[in-house]
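1. 3D model of this:
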Amino acid sequence: MNDDWGKALGSDEDKPMITKMSTKTKNTTMALVYHFNKSIEYPMSFEVNALALSKTFKNLRDSGVSYSDMYNMIDRFFYEIKQKPLPKDVATWLAFIKRRDDLLQWVTANSSDSDVSEWK
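-> Below you'll find the predicted structure:
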């Protein structure tokens, strides 16, 4: 007896099943928004404004900033707010957008492949 419970209706056995995470590529603005949202360690009441972030990342990309630099900007931002937390009434996405020029300047000055633990 053939057990068809483990596959989706109409799925092809020869093709691998595509999961939601495997469709994400690293070099897209939505992947950057996903990375930002995933890095937040705040309560669910703090929502991320994906539209504003994606516009910010698109503008940065149009000005010549690489995706790896934008990932480093996100990582640096969350490193900074772990060191000095934001006030409770400030949304993280808005603070990131306001600090983007300083973050970009820091990332371009420290563009070596340094680990987060080495940041000062």
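2. C-alpha from now on. contacts and neighbour counts both.
-> Noted.
3. tell me which residues of stretch 76-86 are tucked away?
-> For stretch 76-86, a neighbour-count test (16 or more other CA atoms under 10 Å) marks 76-79 as buried.
4. Can you name the residues that contact the residue nearest to residue 50 when sequence neighbours are not counted?
-> The spatially closest residue to residue 50, leaving aside those adjacent along the chain, is residue 33, at 6.3 Å (CA to CA, 6 or more residues apart in numbering). By CA atoms under 8 Å, 6 or more residues apart in numbering, the residues touching residue 33 are 50, 53-54.
5. any idea which element residue 33 lies in?
-> Here residue 33 sits within helix 29-39, counting by DSSP states H and E.
6. Next: residue 99.
-> Remark: residue 99 resides in helix 92-109, with elements defined by DSSP H and E.
7. and for comparison, fold this next one:
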Amino acid sequence: KISEDALKINVSESEKKLINGISRVLCEFINIPDLTMKGIAYKALKEWQIINHSTILEISDMPIGRGLNAVKEIFRIYKEILKKTLIDPHNKNKNIIDIAFENAFKMILEHCSRHQN
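-> Below you'll find the predicted structure:
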């Protein structure tokens, strides 16, 4: 069972910058305030930690494939929460959300690539 302390989201400065960057990328496509987008990001991170009985900080220690799968799962949770947050989203909005998340995931891959070398 994951401890209550682990449910607190502890992220490094570079991870905070990454979350902020992802929020900015998503906000370019989706008309939602940046602060709301960040709040949803942290909610997704917390939910991932509960599901996986693990902390977000452990992702950087995972083998690259497992780490990317963890990030994909976090993005899936994030997108799910965002879609539920939108009031009566139309299919067009869902497509925009999907495109925005694809672009944000590319940003994550570029970030990982820079920090692996």
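8. What does the TM-score come to for these two?
-> After superposition, the two chains reach a TM-score of 0.38 (TM-score structural alignment, normalised by the length of the second structure), with 70 aligned residues with a CA RMSD of 4.4 Å.
9. on that earlier part again, if we take the buried residues of stretch 76-86 of the first structure, which one ends up nearest to residue 96 of the first structure?
-> Sorting those by how near they are to residue 96 of the first structure, with CA to CA, puts residue 77 at the top with 6.8 Å.
10. and the gap between the closest one and residue 50 of the first structure?
-> Separation of residue 77 of the first structure from residue 50 of the first structure (CA to CA, to the nearest Å) stands at 17 Å.
11. Which member of the contacts of residue 33 of the first structure is positioned nearest residue 93 of the first structure?
-> Proximity of the contacts of residue 33 of the first structure to residue 93 of the first structure (CA to CA) peaks at residue 53, which lies at 7.0 Å.
12. Excluding chain neighbours, give the residue nearest to that closest one in space.
-> residue 33 (6.5 Å).
13. and the helix ranked longest in the second structure, what does it pack onto?
-> The helix spanning the most residues in the second structure, taking DSSP state H as the definition, is helix 91-116. Here helix 91-116 of the second structure touches helix 13-29, helix 64-85, going by 3 or more CA pairs under 8 Å, 6 or more residues apart in numbering; DSSP states H and E.
14. Save these as CSV, and put in distance to residue 94 of the second structure and mean neighbour count too.
-> Supplementary listing: these in CSV, determined by distance: least, CA to CA, whole Å; neighbours: other CA atoms under 10 Å:
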stretch, distance to residue 94 of the second structure, mean neighbour count
helix 13-29, 11, 16
helix 64-85, 7, 16
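15. Take these and lay them out in a markdown table including distance to residue 39 of the second structure.
-> Supplementary listing: these in a markdown table, determined by distance: least, CA to CA, whole Å:
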| stretch | distance to residue 39 of the second structure |
| --- | --- |
| helix 13-29 | 10 |
| helix 64-85 | 10 |
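16. Tell me the spacing between residue 104 of the first structure and residue 36 of the first structure.
-> For residue 104 of the first structure, the distance to residue 36 of the first structure - CA to CA - is 15 Å.
17. same check, this time on residue 72 of the first structure
-> When distances are taken as CA to CA, residue 72 of the first structure and residue 36 of the first structure turn out to be 11 Å apart.
18. Okay then, goodbye and thanks.
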